[in-house]
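[1] Just the structure for this:
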Amino acid sequence: MTNPDRRNKTASPFPCSDGKTGSKGPRLAGAQDPAHHSEFLTGGGEAGALMRAHDWQDSPLGPPAAWPQSLRSVVGLMLGSKFPMFVAWGPELGFLYNDPYAEILGAKHPSAMGARFHDIWSEIWPDISPLIDAALAGQATYRENLPLRMNRKGFDEQTWFTFSYSPVRDEGGVVAGMFCVCTETTEQVLAERRRAFLLELDERLRDAAGPRAAMEATAAALGRHLGASRVGFSEMQEDGETILCTTCHADGVAPILGLFRTDAFGLASIERQRRGATEVVADVRADPAQVQESWDAIETRAFVSVPLVREGRFHASLYVNHREPHAWTADEVALIEEVATRSWAAVERARAEYHLRESEARFRLMADAIPQIIWITDAEGRTEFFNKQWSDYTGIPYESTTAPEVAANHVHPEDGAATMAAFDEARRTGTAFLVEHRIRSASGSYRWFLVRALPHRDPATGEIVRWFGASVDIHDRKLAEEALLALNADLERKVVERSRERGLIWQHSLDLLSVVNIGRATFDAVNPAWTSALGWRTEELENRPYADFVHPDDMDASATAFAQVREGNSVLRFENRYRTKDGGWRWLSWVAVPEGGNLYSVTRDVTAEKERQAQLEAAQEALRQSQKMEAMGQLTGGVAHDFNNLLTPIVGALDMLQRRGVGTDRERRLIAGAAQSAERAKTLVQRLLAFARRQPLQSVPVDVRKLVAGMAELVASTTGPQIRVAIEAAEDLPPAKADPNQLEMALLNLAVNARDAMPEGGTLRISASAELLGSGHGLALRPGAYIRLSVADTGTGMDEATAARAVEPFFSTKGIGKGTGLGLSMAHGLASQLGGALRIHSRPGLGTNIELWLPQSAVAPEAAEAEPEAVPDAGSCGRALLVDDEELVRLSTADMLSDLGYEVIEAASAEEAIHLVNNGEAFDLLVTDHLMPGMTGTGLAHAVRSARPEVLVLLVSGYAENEGIAPDLPRLTKPFRKDELSASLAQLLATG
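    Sure thing, here's the model as predicted:
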């Protein structure tokens, strides 16, 4: 190692003041006239100013006035440069540098100015000393990205530099010092290493066989890259209080594995991570929030923990530990966070792939266990799966193919076209694919199969993405069925012949018996039952072609069936429609057998069966729609309830700010805008609740005629001058049972929809009439007396498909941003909740008529009562017990009650409130939420009233089911303002 003390070193002599060589004498030779002073130090920024003001008494360089011209020239060049440079001069290598180099020195600046080179960079001296010796020996050196472990900021850090050391000669040509031009490349080196590391990590994660392997690969790679003592993953358990460590890379310490409590490592630290903040600690002993005993037990002094937070829940963390204190650099923390993001994505992908493989294995095992052919195709019919039964039956290993190829290569030639026609029809209509065909076996013989498949749709778009099907062997059943049908057909043919011979059966049979000449395709003979069924006399049918009576849509199928008869095949259960004499159509089912040039048939009128089947299918579809709407109603009702809880503190806080007039004019305008938006959100939630049939309705007798007339001006101003508004309602119109506020909102929504459907103007007609519904009226209503409220427009109208979806929540044809899609669904929910119905009549280009059917009320509407006076904001009104499980709602409501003069006691649950009651807590008023975990607000109210009958009770809820709520409990709907709360309390006090 080079001796750092160069003052007595003779291997690299420096010139003395007398020009001779030696190790003693004045510090610098070649000094010029002191009158030259230090003019060469003019400028140079902070470093030049520092040199000019520096006390050089203790510096090995001496005063600048004595510096030789060679040193002055180099220093002048250095101070004028924007590139990091320094000069080391003289036997003790006195250190001079410019402003850019001062940034490299860090905390060593400004004390490094004029100091000895070795004293400044003692920690890297073993690395740079050989290069210094070479420069002082007259040999220039260059190093690129040389790693150096420096201490510039109070701690050791790894750095990289690219630099050159050049010898500097004095006036006598002797090397008197060295000059360095350098640049720090730490960021570039770290960035390159980081890129290389992340690329290698990505490859390892791609090759990981499962989630555990992905975590192990990440921990090992990151631990080696950072030189950490421990890297691992911890996963938060369902209880939210324990973490499970299953993967850990350890170097020189024991791995952390097993179950641990979160509070063992400091609740403050865990809470910060729950909020998604990366926890960075350089020394746990210097951080009072850390639990020292826990960290000492696992030999950890410094750590970084990166949390994985999804949808507000803390799922897991990636941690990196050091045994000793460690000043984490920003690059290290950024790398750990990047690795956490990538590794968790890989872990979740590996978990998904693992579960997918498990699911596919279970599915294949289940499918192979079924003794029938199971298959899957994509939307176009390209096969994606056949189970083992396919290969066992056909003798051909499964290979991906298409539906036409399967039909051509495996299905009987006579059945292929019908198979593809049925599949194409199923794809076109989106209905079930159902067909019977014969499939060739491995032996070359054919067996009959019943094929059925259902479409699977993309949940987001509703488009068919694949077909799931099964082919069931029905060959034995088919043969038995055909034998039986053939026997029946033969018997029926004989019946027809004998009937004609004997006359009695022919004349009185209820079945339609006929003989058709195959060559001419005309009726030779028909029995009287044809007249009873179709109205044609027998002479009007006989000698006429059968095609004269067939429905146009059934003509092709009938011709195909008749062609089979011409080929000598029987027709079994063929159905088509025949025209009646009065212009109607009847469905007929044929069993026909050819013999001797004639077709002998026994035909039944199956029109009633068809109609029953259609009614059944319509009922099933209505049931599916009802179940769908009920499910959506439950979902939207729950969401709306949660939104009301969120809106309550928002509306309350904004109302308080407005009432107190806080802020500047601009701030008050912003508060007013926020309050207006909150009101719009409140209205939106009310619409959701109306659709879900969960809004708290105040159902009273309503004078519909008066209500509609009173809204005429508002509707006219809303629709604009291009639209004529007409109101029609009888003078003696009975009252309806309804909530007037909700009914007004529904009418306004329907009027806005009508306006949007008439962009060029038109007529909006609102009418009301009394209707009496008996049985069989066709509406989903009980027989009884109703008020039919109609909102009709002359606008664009809707097609059948659009009208069928019109009452679905969020369905809108107005385009993005032009409507919530809740207007009709809200009106539909309101009518249904009141025991009525909503009906839509619409045709494209002819307008739309929306009918609201509301039950009539047997009670006359009462005159509007004067609103109770609000409770004043001054004075004491007593003590109020406030119960709500939502803390923010409770805080907002407590503030309102305090403003109204109440002393407030708060409880977070009904059980906590019961505890206060049992402990003798005094209060005059109970204000409680309804829906809470455990006991409901209704249950709490009954319990408090039983113990303290004098206590007044106000029930507050985002929504309330009618069941389980006593009618004598006053209710206030969330969200609410202070004035609304005050009015409810005033009403409560007035009624006692």
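
[2] contacts and neighbour counts: CA atoms only from here.
    Fine.

[3] and I787, how many residues sit next to it?
    For I787, the neighbour count with other CA atoms under 10 Å is 24.

[4] For it, give me its contacts.
    P734, P735, A736, A768, S769, A770, E771, L852, W853, L854, P855, Q856 (CA atoms under 8 Å, 6 or more residues apart in numbering).

[5] likewise A214?
    By CA under 8 Å, 6+ apart, A214 lies in contact with R204, L205, A208, S343, A346, V347, A350.

[6] Closest to R272 out of the contacts of I787?
    L852 (54.2 Å; CA to CA).

[7] thinking again about what came up before, pull out the buried members of the contacts of I787.
    Using 16 or more other CA atoms under 10 Å as the burial test, these include P734, P735, A736, A768, S769, A770, L852, W853, L854, P855, Q856 as buried.

[8] how about those in TSV, adding distance to I905 and secondary structure?
    Output for the buried ones among the contacts of I787, formatted as TSV (distance: CA to CA, whole Å; DSSP: H, G, I helix; E, B strand; the rest coil):
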residue	distance to I905	secondary structure
P734	48	coil
P735	45	coil
A736	43	strand
A768	51	strand
S769	53	strand
A770	52	strand
L852	46	strand
W853	47	strand
L854	44	strand
P855	44	strand
Q856	45	strand
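
[9] To check against the first, give me the structure of this:
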Amino acid sequence: MDSDQRLRLISRATNDIIWDWDIETGWLAWNDAVASQLGYTPEEMGHSLGAWEALIHPDDRKRVVDSLHMAVEKGEDGWHEEYRLRKRDGSYATFMDRGYIARDQSGKSCRMIGSLLDVTERRGIEEALRASEARFRQMADAVPQIIWIADPKGNIEFFNRQWFTYTGQDDKATTVEEAAYKVVHPADVERVLTGLKESHYSGETFVSEMRLRAKNGDYRWFLVRAVPYCEADSGRIIRWFGVSVDIHDRKLAEEALQEADRHKDEFLAMLAHELRSPLAAIRNTVHLLEKRPEAPEAARYLGIVKRQTRRLSALVDDLLDVSRVTRGLVTLRTEPVNLSDIVDRALESVQSLVDEKRHRVRVARPSVPVWVEGDAIRLEQILVNLLANAAKYTDAGGNIDLRLTTEGDNAELRVLDNGIGMKPEVLRHVFDLFGQAERGLDRAKGGLGIGLTIVKNLVELHGGTIAVHSAGPHRGSEFIVRFPLAAGQPSRAEQQMVVERSQHRGLGGVRVLVVDDSSEIAETLALLLEDAGHEVMVANDGTDALRLAAQAKPNVVLLDIGLPGMDGYEVARRMRREPATKNALMAALTGYGQASDRDKALAAGFDRHFVKPVDIDTLEAFVNSAATQASP
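    Predicted coordinates:
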């Protein structure tokens, strides 16, 4: 049987192209499959090696021909190459060509028989898969999240670039468990592995928050989700696709919100305690006065009521202040202020607390005035708060030092004590809202934990700075406040003006109209003003107020806003239009203390806006200021 017969028989068993090359004669024979595969007849294919070479793609030709001749020359048993052949229509198809070499009796290569298998479609699929894989990797590397793929047994098949960038790990972590032990926080790792195993057995999505170690050793919170990919028919899990999302900032924000919520609850509990304590004392004292109105201790009972009322007022003032200050609604009334005067006033304000706890207070200050531009009332508030804190948080018989100096262009106030001191973690939050150093059921220190927040904001409103130092618990504390010194020494006239503003002038002979729909408030306020030597009239609504004002021509009008019928704003506007009251000093008395309330009052014609309960000394100073306008 000759070669052509053999090729025809083989062709019946396969659709592949079969070729037979006689190496000695150079004759190359083809089977009929070339027609279906390439579009040529065997004769058109030619029977020489050169004809075959001409059909090879130019980019592949030299590689393939050289490889064939090398296999023959070296006496190889076989040869194979993948290359492109030109079809009749001019297109190229990719073939896998395999040939086996026969030798003669002397061992010389004499014949080669092979087959061409069209792999064009398979190579197209493989190329598409490679392109798809490349696109997936590009996409996976482009996202900020960590992406990973594992087989059903937990063997890692893929990590995207973010894994290596964040963890600094190489690709030696071959399993999910191994990777977990390398980067998951020790406190989280067992919980995480248990959850992964449960998801593996149940086939459910794994979701967990955990801390992952970065390459610098820090840990950040991540939300890790692993989703199973299953065969459509069997439902068998064949892959796990995982995504790890950095939620560290969100986690910290949540913790901060939880901490703020805890502080809020603590604050409300403290507020309830701080309000109930003076109310209980007042209620008990009132009961005692009802039962024993003529008792010798009545004066002492009234003193208790007065102190507890002031305590309640201070609490409300602090609450209003912290709301205004932290929202930037405080407006400073700046003027040249001698800080030495502020020291005197602040010491006077805390004297009773200092005496109660038997503290020793040492004051050091220069003999010359220390002038700053500021709001005298707010500056006093700052120093009173710092001194009161020192007194409260120092055990009885302690030492408090107050030092006023100048350093360069700054005035410096230092308040030092040998009290309970502060831990470093307390120092970091000492100016935070509700950041009281310690809390206990006894509430011996008192306060709402908002004073230092107010102080810090007020200092900064004055262009100053505040710092705190403590060597630790039971080693005392030091607060340092710095304000810019005034640009120039104030004139004598300005100095005298400041002195006069800081003094209350107890002049009598002022006609005062008190208007309040609460007869008790109006009556008690009238009694206080009468005790100060003033002539007082009372009205309980706007109509009566206008009538009395027209008759009595008051120098001062203290006017409640929330009156029935005609409100205080309208009453004020009408009084400003009447000759009898157009020049009177008018103050609004109200429970509303927002900046918008004050602006509304001033727009209606009021000179001052007082928030109830009004400090009596402040109110008397306002009334006394009208003495120079009193009728002879």
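
[10] Any idea what the TM-score is?
    Put the two chains on top of each other and the TM-score (TM-score structural alignment, normalised by the length of the second structure) is 0.51; 447 aligned residues with a CA RMSD of 6.5 Å.

[11] one step back: tabulate the contacts of I787 of the first structure (TSV), appending distance to G964 of the first structure.
    Below are these laid out as TSV (distance: CA to CA, whole Å):
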residue	distance to G964 of the first structure
P734	31
P735	28
A736	26
A768	35
S769	35
A770	33
E771	33
L852	28
W853	27
L854	25
P855	24
Q856	26
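
[12] and of the residues you listed, the nearest to F197 of the first structure?
    Among these, and counting by CA to CA, the member closest to F197 of the first structure is L852, at 67.9 Å.

[13] what's the spacing between the residue minimising distance to the centre of the second structure and A260 of the second structure?
    The centre of the second structure sits closest to A253, judged by CA atoms, centre = their mean, with a distance of 5.1 Å. Relative to A260 of the second structure, A253 of the second structure is positioned 10 Å away (CA to CA, to the nearest Å).

[14] still on that earlier bit, and the residue nearest to the centre of the second structure, that's in a strand?
    No - under DSSP: H, G, I helix; E, B strand; the rest coil, A253 of the second structure sits outside any strand and is assigned helix.

[15] The first structure: which residue goes with that one?
    Matched to the first structure by TM-score structural alignment, A253 of the second structure sits across from Q615.

[16] So that match versus R357 of the first structure, what's the distance?
    Here the distance between Q615 of the first structure and R357 of the first structure works out to 44 Å (CA to CA).

[17] ditto for Q856 of the first structure
    Distance from Q856 of the first structure to R357 of the first structure, by CA to CA: 61 Å.

[18] in stretch 687-707 of the first structure, what counts as buried?
    687-697, 700-705.

[19] Same question for stretch 425-435 of the second structure.
    Neighbour-count burial for stretch 425-435 of the second structure flags V426, L427, V430, F431, D432, L433, F434, G435 (criterion: 16+ other CA under 10 Å).

[20] wait, is I156 of the second structure part of a strand?
    Yes - according to three-state DSSP, I156 of the second structure belongs to a strand.

[21] what about the residue nearest to it when sequence neighbours are not counted, how many neighbours?
    Computed as CA to CA, 6 or more residues apart in numbering, the closest residue to I156 of the second structure that is not its neighbour in sequence is A150, at 4.4 Å. A150 of the second structure: 21 surrounding residues under other CA under 10 Å.

[22] Also E279 of the first structure?
    16.

[23] Is it in contact with V306, as I believe?
    Yes - with contacts counted by CA atoms under 8 Å, E279 of the first structure reaches V306, the gap being 6.5 Å.

[24] Find residues that contact each of these two.
    What both E279 of the first structure and V306 touch, as defined by CA under 8 Å, 6+ apart, is the set Q273.

[25] where do the helices sit along the stretch 51-200 of the second structure?
    Along the stretch 51-200 of the second structure, counting by DSSP state H, counting those that start in this stretch, helices occupy 58-73, 120-142, 161-167, 176-183, 186-202.
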